[in-house]
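In: how would this look folded up:
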Amino acid sequence: MSGRLTVIGLGPGDAAQVTPEATAAIAAATDFFGYAPYLDRLSLREDQHRHASDNREELDRSRAALEAAVSGRHVAVVSGGDPGVFAMAAAVCEAIESGPEAWRQLDVSVVPGVTAMLAVAARAGAPLGHDFCAISLSDNLKPWDLVERRLKAAAGAGFVIALYNPISRARPWQLGRAFECLRDVLPATAPVIFGRAAFRPAERIEVMGLADANPTKADMATCIIIGSPETRVIDRDGRAPLVYSPRSAGGLSR
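Out: Sure thing, here's the model as predicted:
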């Protein structure tokens, strides 16, 4: 049997947002490698096997998955959200680049998923309606001064910014410092969306101005979207506000 490896995005957590392509790829695989909470989302058959590992073991997980695929297994590496956004697809590619030639000859495919910033944006309105970027606040694989430079450059260029990996027990201070950097560039009224567990039972979506943004409102299940100076908030009596970024910039209209 010829082995293969598929990297699968499971979406933001709601079963309704797992794509049909991902569902088919899950049904076809024999072995599943991933962070345990993501594997817990799967209902596997008796002939399917799970191989759980810690969230910070991406390269070791990728190598183990590639070895299983080379041995002839049909392997799935699973990620929450989209596997290509701060997730396992890049780790698998890194492992292949530095690994044996046999890994390069495998049939490797990536199945996209709904990433966290899209789920949070959908709950809030349309904050990503114009140019935007995504930045991870984790400094595990890059220096913090680079994060600060990118935050200030993106805010100064007028991008809406989605923040991934905003805070953790091991990184308790970075989000507060990120807000300080953004306050140096953006108006105090720039809307900030804290989106936790979007589309899941524990969902919490909060909107406030940058001046009032408090790091304690976030955890690792939170994706934060910071609006540009042109992002608007539509208040609605008795309903959650709608946050959107106009399709035009610089005062232009169509």
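
In: hey, let's count contacts and neighbours off CA atoms from now on
Out: Noted.

In: so residue 81 touches residue 111, yeah?
Out: No - counting by Cα atoms under 8 Å, residue 81 does not reach residue 111; the two are 10.7 Å apart.

In: Here is a second sequence; please produce its structure as well for comparison:
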Amino acid sequence: MSGRLVVVGLGPGDERFLTPQAAEALAVAEVLYGYEPYLARVPECPGQTRHASDNREELGRARAALEHASSGARVAMVSGGDPGVFAMAAAVIEAIEAGPAKWRALDIEVVPGITAMLAVAAKAGAPLGHDFCAISLSDNLKPWDLVERRVRLAAEAGFVIAFYNPVSKARPWQLGTAFDLLRGVLPAGTPVMFGHAVGRVDERLAVVPLGEARSDMADMATCIIIGSAETRVVEREGMPPLVYSPRSARAAG
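Out: From the prediction side, this is the model:
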């Protein structure tokens, strides 16, 4: 019996962000694996078993799910947002590459979801309307000096930048350092969007100029978008502003 593993993106928040394809994949799975808070967002189905694990156990979780699927089970690995953006799809494929040959023979599918930066961008307007990139500020899997280099070069190149994993209890200083780097490249008025839990009941969005951005405005439930020098804020009386990056850009230099 051939096993199957589907890596499913749940989107950024409640079930209105779950795609029909993702909902169908979850409904037909016999077994679910995932980080416990993400599994809690999936409605329970009769006869379905669940295996929750901690956030820092991605490879172990991937290996366990692959081994379960290799027994012939229909397994779904749940992931917040999009599973291919700083999430579980890469961990699953990494485990397959280093694992036994039987894992390569499995039916593997990655089901996309709405990632956090897209939800925050939609809430703000259209800040990703021109070239952009995403950078994780976590240095768990890469050195901090590489993070700094990428942040600086991205800003110098004129990219709008989305920050994932901006702060944690173990890394309270890194976001402030990143803002200082950006202030050395970008105008002080560059809009910075703090999207907290966008897509959930406690969502909130704050738009502040880079010169006023502080690390205590974010937590691990926050995705941050930093505009480029081209990004504009359209003020509206009595209504939230609209932030957008024009579709065209000036020549370098």
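
In: what's the TM-score here?
Out: TM-score of the superposed chains, computed with TM-score structural alignment, normalised by the length of the second structure, equals 0.98; 251 aligned residues with a Cα RMSD of 0.7 Å.

In: higher neighbour count, residue 81 and residue 111 of the first structure?
Out: A side-by-side neighbour count of residue 81 of the first structure and residue 111, using other Cα atoms under 10 Å, places residue 81 first with 26 against 19.

In: now the strands for the stretch 51-200 of the first structure?
Out: Under the criterion DSSP state E, counting those that start in this stretch, strands of the stretch 51-200 of the first structure are mapped to 74-79, 107-111, 125-126, 132-136, 160-164, 191-196.

In: wait, residue 61 of the first structure sits on residue 53?
Out: Yes - counting by Cα under 8 Å, residue 61 of the first structure does reach residue 53; the two are 6.9 Å apart.

In: any common contacting residues for these two?
Out: 33, 34 (Cα atoms under 8 Å, 6 or more residues apart in numbering).

In: So for those two, which residue has more residues nearby?
Out: Under the criterion of other Cα under 10 Å, the comparison of residue 61 of the first structure against residue 53 puts residue 61 first, with 24 against 16.

In: what's residue 119 of the first structure in contact with, if anything?
Out: Counted by Cα under 8 Å, 6+ apart, residue 119 of the first structure has contacts 12, 198, 199.

In: Same check on residue 104 of the first structure?
Out: Each residue near residue 104 of the first structure by Cα under 8 Å, 6+ apart is listed here: 96, 97.

In: 6 Å instead, please
Out: Listed by Cα atoms under 6 Å, 6 or more residues apart in numbering, residue 104 of the first structure has no contact partners.

In: isn't there a strand covering residue 225 of the first structure?
Out: Yes - read with DSSP: H, G, I helix; E, B strand; the rest coil, residue 225 of the first structure is one of the residues of a strand.

In: Ignoring the adjacent residues along the chain, who's closest to it?
Out: Nearest residue to residue 225 of the first structure in three dimensions, chain neighbours excluded: residue 162, at 4.4 Å (Cα to Cα, 6 or more residues apart in numbering).

In: Need the counterpart of that neighbour in the second structure.
Out: Aligned by TM-score structural alignment, residue 162 of the first structure pairs with residue 162 of the second structure.

In: Would you check how far apart its match and residue 79 of the second structure are?
Out: Using Cα to Cα, to the nearest Å, residue 162 of the second structure is found at 19 Å from residue 79 of the second structure.

In: Sweet, I'm off.
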